[in-house]
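Student: Build me a model from this:
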Amino acid sequence: MLSAGIDPSAEIHPTAVVAEGARIGANCRIGPWCVVGPDAVLEAGCVLTSHAVIDGHAHLHEGVQVFAFASIGLPPQDLKYKGEPTRVVVGARTVVREHATIHRGSVGGHGVTTIGPDCLIMCVAHVGHDCTLDHHVILANNVMLGGHVQIADTTFVGGGAALHQFVRIGRQAVIGGMSGVEADVIPFGAVMGNRARLTGLNLIGLKRRGFPRPQINVLRGLYRTLFRSPGVFDERVAAVQAQHGTDPVVAEILDFVRADSKRGLCKAGREMVEDDDAAEG
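Tutor: Predicted structure coming up:
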């Protein structure tokens, strides 16, 4: 944790407004017309290019970059919010592009909005209160996250997609552009449409990250059993458990499916493409 004050190596443009009490780390650069509030913490090497606003109890870890007209830590869009000292945390090396907005948490949630390290929040994306993004998450332009959304690591959300509050997105999923997602998406799943439905697995993502062919084939079999086979869904889950339950990746998906959910599970659409041609990213 930084001590109070501004490190002498920080570069602050004369037109920037840095409130007394803000903590600015070594080699930070704060460009013209930026505003940094009294409770903000910028760790070493953070860069605010221009016209950025960092407000409230906002903590930016090392190397975060915030581009023009983006804002981090403003109050949540929650009518129950009464100015409580809730927080937002942005992980190291995350990049927040122009006009993006990241709101701090709410008392009705868990009080903190969390962006993991090495994320990319593109232009005009919105991260609502109490959201949690793990590492290497990418939100493309104009993505909208309602409050309390959870997105696991290495997930890609396409431009203009809207995610309903309380939705969970599993690890390494891909959300097609302009999709309206109102239910949970399994790890490695690919969804598209308004309202979004599963179109298959994120096969390209699996291959890019080195998943071996036998593992991918197991996941394709899991997908067919869970989402393209007849019968009661709970019985299909039990069948997958019996056949592949010791596989850690399969166990991850089954744990996700069985976890408590406020939104239910995103299911496959009526018109399905073959697995090899499923939406990938």
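
Student: only C-alpha atoms for contact and neighbour calcs from this point on.
Tutor: Fine.

Student: center of this protein, which residue is that?
Tutor: residue 133 (3.3 Å; CA atoms, centre = their mean).

Student: ok, now which ones touch it?
Tutor: 114, 115, 116, 150, 151, 152, 153 (CA atoms under 8 Å, 6 or more residues apart in numbering).

Student: contacting residues for the fourth one?
Tutor: To tie it back to what came earlier, the one meant is residue 150. Residue 150 touches 131, 132, 133, 166, 167, 168, 169, counting by CA under 8 Å, 6+ apart.

Student: To compare against the first, here's the next sequence to fold:
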Amino acid sequence: MIDPSAIIHPDAKLAPDVQVGPWTIIGPGVEIDEGTVIASHVVLKGPTKIGKHNRIFQFSSIGEDTPDLKYKGEPTRLVIGDHNVIREGVTIHRGTVQDRSETTLGNHNLLMAYVHVGHDSVIGNHCILVNNAALAGHVHIGDWAILSGFTLVHQFCKIGAHSFSGMGSAIGKDVPAYVMVTGSPAEAKNINAEGLRRRGFTKDDIALLTKAYKIIYRRGLTLDEALAELNPLAATSPALQVLIDSLNASTRGIVR
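Tutor: Got it, this is the predicted structure:
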């Protein structure tokens, strides 16, 4: 299960069935749970905890120190959940004590080739980050979000659940839940209706979210004015409440 050319520090903790390919290096403070497969030429540094049934492909660097200049070698962590696929050349850095001291990747995510996840970022569940998408530090990504290839996300931005970015988007503000954005700088285009249909949202929910989008983006309202109209509509729609919550959580202002 472990290639004889792999270098594994005696303080690393691997479940008995973990597979490790040739010339992979696993440092101290790394914990890997059952069913996880590590390809060749991977570097894993700790403190890093990796859950069950993940696949990490060749030339990835997982759990490295951040190059952020405020990082001075303090003990910080990376935590990766279960059933993630981390493709070739992905880089994921640990956190900083100025924030959460932890970078977090949830469950059932796909990080395609050369994706970068910066320090203290939080990625939810069922997200897809396409080739060369890059997150600066302190970025939060909601469940089921998709970032297309070469998407760039500024530090401290929040990307809402079920949102979608087009190829080459440069995101400098928060993206509300369900919203599609594209461009450099990124601009809101519409509700991610096709993605919602694929995930089983009802026609009524999609219609209400489309109406909410128009209230936010098509009538020239301030965000507070839009929220005042949306709040009464949320009583019968948990889906709309997710959108409202993402608007209330914004700290950088929303993509317009």
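
Student: picking that back up, what is the equivalent residue in structure 2 for the residue nearest to the centre of structure 1?
Tutor: With the correspondence set by TM-score structural alignment, residue 133 of structure 1 lines up against residue 123 in structure 2.

Student: Check residue 169 of structure 1 too.
Tutor: By TM-score structural alignment, residue 169 of structure 1 lines up with residue 159.

Student: before we move on, what about residue 32 of structure 1?
Tutor: Match for residue 32 of structure 1 (TM-score structural alignment): residue 22.

Student: what's the answer for residue 57 of structure 1, then?
Tutor: In structure 2, residue 57 of structure 1 lands on residue 47 (TM-score structural alignment).

Student: what about residue 201 of structure 1, distance to residue 241 of structure 1?
Tutor: 19 Å (CA to CA, to the nearest Å).

Student: Likewise for residue 72 of structure 1?
Tutor: Residue 72 of structure 1 is 43 Å from residue 241 of structure 1, by CA to CA.

Student: Looking at the two now, which is surrounded by more residues?
Tutor: residue 72 (27 against 16; other CA atoms under 10 Å).

Student: Surely the more buried one and residue 53 touch.
Tutor: Yes: Residue 72 of structure 1 lies in contact with residue 53 (CA atoms under 8 Å); the separation is 6.3 Å.

Student: Residue 38 of structure 1 contacts residue 19, doesn't it?
Tutor: Yes: counting by CA under 8 Å, residue 19 is a contact partner of residue 38 of structure 1 at 4.8 Å.

Student: On the three-state scheme, residue 226 of structure 2 is what?
Tutor: Assigned by DSSP: H, G, I helix; E, B strand; the rest coil, the conformation of residue 226 of structure 2 is helix.

Student: so what's the residue mapped onto it from structure 1 closest to, chain neighbours aside?
Tutor: When structure 1 is aligned by TM-score structural alignment, residue 226 of structure 2 is paired with residue 236. In this structure, residue 236 of structure 1 finds its nearest non-sequential neighbour in residue 226, 5.6 Å apart by CA to CA, 6 or more residues apart in numbering.

Student: need the contact list for the equivalent of the one you found over in structure 2.
Tutor: Residue pairing (TM-score structural alignment): residue 226 of structure 1 is matched to residue 216 of structure 2. Going by CA under 8 Å, 6+ apart, residue 216 of structure 2 touches 222, 223, 226.

Student: quick revisit: could you measure from the match of residue 133 of structure 1 over to residue 26 of structure 2?
Tutor: The value you get for residue 123 of structure 2 to residue 26 of structure 2, if CA to CA is used, is 23 Å.

Student: Would you double-check that residue 235 of structure 2 falls in a strand?
Tutor: No: using three-state DSSP, the assignment for residue 235 of structure 2 is helix, not a strand.

Student: For burial, what's the neighbour tally of it?
Tutor: A total of 10 residues lie near residue 235 of structure 2 under the criterion other CA under 10 Å.

Student: buried stuff in the helix ranked longest in structure 1?
Tutor: When structure 1 is scanned for its longest helix (criterion: DSSP state H), the result is helix 213-227. Going by neighbour count (16 or more other CA atoms under 10 Å), the buried part of helix 213-227 of structure 1 is 216, 218, 219, 220, 222, 223, 225, 226, 227.

Student: And for stretch 253-267 of structure 1?
Tutor: Neighbour count says stretch 253-267 of structure 1 has 253, 254, 256, 257, 265, 266, 267 buried, by 16+ other CA under 10 Å.
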